[in-house]
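Enquirer: Just a sequence and a predicted model for now, questions to come.
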Amino acid sequence: MSLALNIEELMGYMASVFPQVSDDFAIEELSEDRLIMRLKVAHRHLRPGGTVSGPSMFALADCGVYAMVLARVGRQGLAVTTSCSMDFMRKPEGGVDMLAEVRLLKLGKLLAVGDVLMRSEGSDKIVARATMTYSIPPAGSVAAKAG
């Protein structure tokens, strides 16, 4: 299966449906089986102790899998997260961006499952891992037409 959206189309669409977070993220790489998303770490992403907060890492994983699903299936604004499991393994650096490597493990007609490995830029050490499941609106549904 080929990509339905390239990086520019994907970033433009995400900015139109989620303008509140569009400045926080950038897609660095995109292929049929992998996406690299950057969290542009700012003060608002930090928790006491100067580390990136859990909610910010969740947002990175969630937006990364959402972007990967959209890249494959096209403009489906109402694709939604149905499940998430996250493991926090070590403290990320607070003064550098975070990178998430996203891979789709399954892409069906109604569900997509993605795996995300997150690290601080400049380090190979994984700081968190997430598995996300997304529900994709059935073709022809009102939800699918909303995209």
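Expert: Thanks, I have it. Numbering: from 1, shown residues only.

Enquirer: Going by C-alpha atoms from here, please, whenever you check contacts or count neighbours.
Expert: Fine.

Enquirer: which residues of the protein fall in helices?
Expert: Secondary structure of the chain, counting by DSSP state H: helices at 7-17, 54-73, 142-146.

Enquirer: Closest to the centroid, which residue in this protein?
Expert: Nearest residue to the geometric centre of the chain (Cα atoms, centre = their mean): Gly64, 1.1 Å.

Enquirer: That one and Leu35 touch, don't they?
Expert: Yes: if you go by Cα atoms under 8 Å, Gly64 and Leu35 touch, sitting 7.4 Å apart.

Enquirer: got any residues that touch both of these two?
Expert: Common neighbours of Gly64 and Leu35 (criterion: Cα atoms under 8 Å, 6 or more residues apart in numbering): Ala100, Val102.

Enquirer: With adjacent residues omitted, what lies nearest to Ala26?
Expert: Counting by Cα to Cα, 6 or more residues apart in numbering, Arg38 is the residue found nearest to Ala26 once chain neighbours are left out, at 5.1 Å.

Enquirer: next one: Thr51
Expert: Excluding the flanking residues, the one nearest Thr51 by Cα to Cα, 6+ apart is Gly94, at 4.3 Å.

Enquirer: quick one: the one you found from Val65, how far?
Expert: 23 Å (Cα to Cα, to the nearest Å).

Enquirer: dropping in the other structure now:
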Amino acid sequence: MSLKMTLDDLRIFLRDHFGQVAEDLEILDVSPMHLVLRGLVDDKHLRPGGTVSGPTMFLLADVGFYLAILAMIGPKALAVTTNCSIDFMRKPVADANLRAEARILKLGRVLAVGDVLIYSEGEEAPVARASLTYSIPPDR
């Protein structure tokens, strides 16, 4: 399978369609069925206790997997999350950015299934693991 959107295409799509979060995210790499995304962590992403919030990690998983799908199917903005389960496995480093590695395990005509591992940059062990399913809109 080959890519239908390049790294630059995805960056433009993120900026144009998700301006509300585009400044918090940086797409680092894309290859068939795989995408790496950085979450730029600052004070607004922290919760009491000095840790990165769950919603921040969910955002990184959801957007990372969405962009991985778009890289494979093209800019179909109406691909939507139908299921997401996330396991928070250890406390992220509060003063480090996050890195999400999204992997598409199955890309069908109607559904895409995959996972995302989230790491604090500089750490070997993941801080969270998400399992996602997306609905892909039909071609019209």
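Expert: Done, it's in. Computed from a prediction, not measured in an experiment: that's the story for all the values here.

Enquirer: circling back to that earlier point, for the residue nearest to Ala26 of the first structure, give its distance to Val65 of the first structure.
Expert: 12 Å.

Enquirer: neighbour count winner among these two?
Expert: Per other Cα atoms under 10 Å, whichever of Arg38 of the first structure and Val65 has more neighbours is Val65, with 31 against 23.

Enquirer: what about the residue lying closest to Ala112 of the second structure once chain neighbours are set aside, distance to Met5 of the second structure?
Expert: Closest residue to Ala112 of the second structure apart from its sequence neighbours, by Cα to Cα, 6+ apart: Tyr134 at 5.1 Å. In this structure, Tyr134 of the second structure and Met5 of the second structure are 18 Å apart, going by Cα to Cα.

Enquirer: Which stretches in the second structure count as strands?
Expert: Remark: strands assigned in the second structure by DSSP state E are 25-31, 34-39, 46-47, 51-52, 80-88, 98-107, 111-120, 128-135.

Enquirer: Who are the packing partners of the last one?
Expert: Okay, so that is strand 128-135 of the second structure. Secondary-structure packing of strand 128-135 of the second structure (3 or more Cα pairs under 8 Å, 6 or more residues apart in numbering; DSSP states H and E): helix 54-73, strand 80-88, strand 111-120.

Enquirer: contact partners of it?
Expert: By Cα under 8 Å, 6+ apart, the list of residues contacting strand 128-135 of the second structure reads 57, 61-62, 65-66, 79-90, 110-119.

Enquirer: residues touching Arg38 of the first structure, list them.
Expert: Phe25, Ala26, Ile27, Glu28, Leu60, Asp97, Met98, Leu99, Ala100 are the contacts of Arg38 of the first structure under Cα under 8 Å, 6+ apart.

Enquirer: Give me the buried entries from these.
Expert: Among those, those scoring as buried are Phe25, Ala26, Ile27, Leu60, Asp97, Met98, Leu99, Ala100 (criterion: 16 or more other Cα atoms under 10 Å).

Enquirer: which ones are touching the last one?
Expert: Each residue near Ala100 of the first structure by Cα under 8 Å, 6+ apart is listed here: Leu35, Ile36, Met37, Arg38, Leu60, Ala61, Gly64, Val116, Leu117, Met118, Arg119.

Enquirer: for those, which one is nearest Ala144 of the first structure?
Expert: Gly64 (20.0 Å; Cα to Cα).

Enquirer: any idea how far Gly95 of the first structure is from that closest one?
Expert: 21 Å.

Enquirer: and what of Val113 of the first structure?
Expert: Applying Cα to Cα to Val113 of the first structure and Gly95 of the first structure gives a distance of 31 Å.

Enquirer: now swap in Phe88 of the first structure and tell me
Expert: Distance from Phe88 of the first structure to Gly95 of the first structure, by Cα to Cα: 18 Å.
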